[in-house]
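1. what's the 3D shape of this:
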Amino acid sequence: MRQIILDTETTGLDPQQGHRIIEFAGLEMVGRKLTGKHLHLYIHPERAIDPDAQRVHGISLEFLEGKPVFAKVASEIADFLRDAELIIHNAPFDVGFLNAEFAKVGLPPVRELCANVIDTLAEARDMFPGKRNSLDALCDRFEIDRSNRTLHGALVDCELLSEVYLWMTRGQESLAMDIDVDVPGAQAGQDLTFERKPLMVKPADEAELAEHQAYLDALDKAVKGSCIWRAREAPAPTEG
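-> Coordinates of the predicted model:
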C-alpha cells in the first residue's frame, strides 16, 4: 500500500480558534521504502503566528510573505494524500488542522480522502507504557541521528518519523502472498486438493543460535531494556 509520512507546522494549537497550517510535508513510502516522491509547502496563514508556536518551529510571518494561501494548494495536498495510508505522530493534531483547512475550501475530511491513519504516538505509548514517546525520545531510543533537528520542521520531522516507524514495525511485514498456480489439465474454478508431505524440521545450528542471540542483544539495546522475546525465551517458574 502507498503510505505517506506526514507532518504540519501551525500558527498555534487549536484550529477551532482560527489557527492555520503554515507548513506541510509528506514523504511517500511504498513497500517500506521511501520512493523519493514528496510534497513540501510553506503556506501563508492570513493571520498572526503565536509567539510560543514560532519559538517551536522558527517560522515567522515575514518568511511566509509571498507564499500561497491554503486555498491555492488545497487540491495539490488532497491529491497527494488521496487513497494513501497516513503515518503521523500525534495524528489527531495534524488531522484536525487538515480537516479544518479542507472544510474551508469544500474538500472532504481526511478519513474520507485517505485509506487509513496510523498514529505512531498512540502506538508508541502501547509499546513503551510509562516512558517518554515524543519524536525526539523515540529517535534516542532507536539510536536515530537527529543532529540536523534544531527546531521542529515538517520535512525533517517526516524524515525522522519514517525511520522511527520502520523501527517500530520491524517484523510486521506481511507473509501473505497471492500465488497463481498453473496446473496442467486443471479447469477454471476447479477445486484442487494437494497431498501435503510431512514437514521436515531442521533445528538451528550453533552459528544460527549465536546470530539469533546477537539480534536479541541489538533489540535490547534499541528498547533500552529487555525485548519481549527475552520474556518468551525465559523458562517458566517451577512450583515448590
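
2. can we go C-alpha only for contacts and neighbour counts from here?
-> Will do.

3. any idea where the strands of this protein begin and end?
-> Ranges of strands within the chain are 2-10, 21-30, 33-42, 85-88, 116-119, based on DSSP state E.

4. Next, the second sequence, to be compared with the first:
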Amino acid sequence: MTRQIVLDTETTGLEWQNGDRLIELGCVELVGRKRTGRHLHLYVNPEREVPEGAVAVHGITTEFLADKPRFRDVVDQFVDFVRGAELIIHNAAFDVGFLDNELSIVKRSPLREICVWPAIDTVRMARDMFPGKRANLDALCERFGIENSHREFHGALLDAELLVEVYLAMTRGQESLIIDLEPEPAAVRAAAAARPRGALRQVRATAEEIAEHERVLADIDKASGGATVWRSLEPATTN
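-> Reported below is the predicted structural model:
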C-alpha cells in the first residue's frame, strides 16, 4: 500500500531566498489512506530572530526556540521519517522551498530525491475542485464540516492533522478504488482454485438475430454512401 506523509511547516517569514528559516515541522503518516498513529513533530532553532509579524501568525517566539535543536541536529530524523513516502502538502511550493533550503544548507539531497515525486498539493486540488472559491485550510475545513475551532494559531502538527481530514474528504471516492486494487486474500484465491470448472457455455445468435444485424449494417452502409469500412473488409463469399 502507498505510504503517505501529510506535512506542514512554520517559518520565520515567507521567503527562504531572503534568509527566512524553518522553525516547526509536523508530519502525520498514512498507509492505505488510514492513520498509522505515527507522527513527527519538531521545533527547530532557526539561528536568527523570529519577527513579530511571524509570531502573530504562529505564536512561536525567539525565546521559545533558543534551546531547540538546529536543523542539522534533526535532519536524519526527518529524512528517515519521510524517505520513500508520497508527500501531501497544502501549498507545496512554499513548504518544499523551505525544506529544500534547509537540506541544502546541511548538504543533503532535496526532497525530490528522497520521496515519491511530485508531492500532492492540496491547494491545487482545491482550486481545481472549487474554482473561484477560497482554498485556505480554514475555508476547506468549513466546506467539509471539519472541526477547527481550536486553531487559534497556525501550528505545523495541528495543521497537518487538519489537512489529513481535508485530504481524505477531498479524495473520498478513491477508497473503493484502493480496495479494488488490493490483492485477494489467500483464502479467496484457494477457494477459487478449488471451484469445479465446467465447460464454457456457448451462446449463438439465431437466424432471425443474424438477419436483423445484417439489415442494420446495410442501413448504416447506405446512409454513409457506401463508406463503411467493415464492408470493404468482409471476406469474399466462397461457393
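
5. now the strands of structure 1 as JSON lines including distance to Glu62 of structure 1 and mean neighbour count?
-> Formatted as JSON lines, those follow (distance: least, C-alpha to C-alpha, whole Å; neighbours: other C-alpha atoms under 10 Å):
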{"stretch": "strand 2-10", "distance to Glu62 of structure 1": "15", "mean neighbour count": "25"}
{"stretch": "strand 21-30", "distance to Glu62 of structure 1": "12", "mean neighbour count": "22"}
{"stretch": "strand 33-42", "distance to Glu62 of structure 1": "12", "mean neighbour count": "15"}
{"stretch": "strand 85-88", "distance to Glu62 of structure 1": "28", "mean neighbour count": "24"}
{"stretch": "strand 116-119", "distance to Glu62 of structure 1": "32", "mean neighbour count": "16"}
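
6. Compile these into CSV and extend it with columns for distance to Glu211 of structure 1.
-> Output for the strands of structure 1, formatted as CSV (distance: least, C-alpha to C-alpha, whole Å):
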stretch, distance to Glu211 of structure 1
strand 2-10, 32
strand 21-30, 29
strand 33-42, 25
strand 85-88, 32
strand 116-119, 32
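
7. What's the separation between the aligned partner of His150 of structure 2 in structure 1 and Lys72 of structure 1?
-> Counting by TM-score structural alignment, His150 of structure 2 lines up with Asn148 in structure 1. From Asn148 of structure 1 over to Lys72 of structure 1 the distance is 31 Å, taken as C-alpha to C-alpha, to the nearest Å.

8. and if you look at Leu175 of structure 1?
-> Counting by C-alpha to C-alpha, the gap from Leu175 of structure 1 to Lys72 of structure 1 is 42 Å.

9. Show me which of those two is the more surrounded one.
-> Lys72 (12 against 6; other C-alpha atoms under 10 Å).

10. biggest helix in structure 1, by residue count?
-> helix 206-223 (DSSP state H).

11. For the most centrally placed residue in structure 1, give its distance to Lys67 of structure 1.
-> Closest to where the C-alpha atoms of structure 1 average out (C-alpha atoms, centre = their mean) is Ile87, at 3.4 Å. The gap separating Ile87 of structure 1 from Lys67 of structure 1 is 26 Å, by C-alpha to C-alpha.

12. Equivalent analysis for Gln3 of structure 1, please.
-> 27 Å.

13. what does Gly96 of structure 1 give?
-> Gly96 of structure 1 is 22 Å from Lys67 of structure 1, by C-alpha to C-alpha.

14. isn't the residue nearest to the centre of structure 1 right next to Leu121, touching?
-> No: counting by C-alpha atoms under 8 Å, Ile87 of structure 1 sits too far from Leu121 to count as a contact (10.0 Å).

15. And the aligned partner of Met127 of structure 1 in structure 2, how far from Glu52 of structure 2?
-> Using TM-score structural alignment, the partner of Met127 of structure 1 in structure 2 is Met129. As for Met129 of structure 2, its distance to Glu52 of structure 2 is 35 Å (criterion: C-alpha to C-alpha).

16. again with Asp121 of structure 2
-> To Glu52 of structure 2, Asp121 of structure 2 is 29 Å away according to C-alpha to C-alpha.
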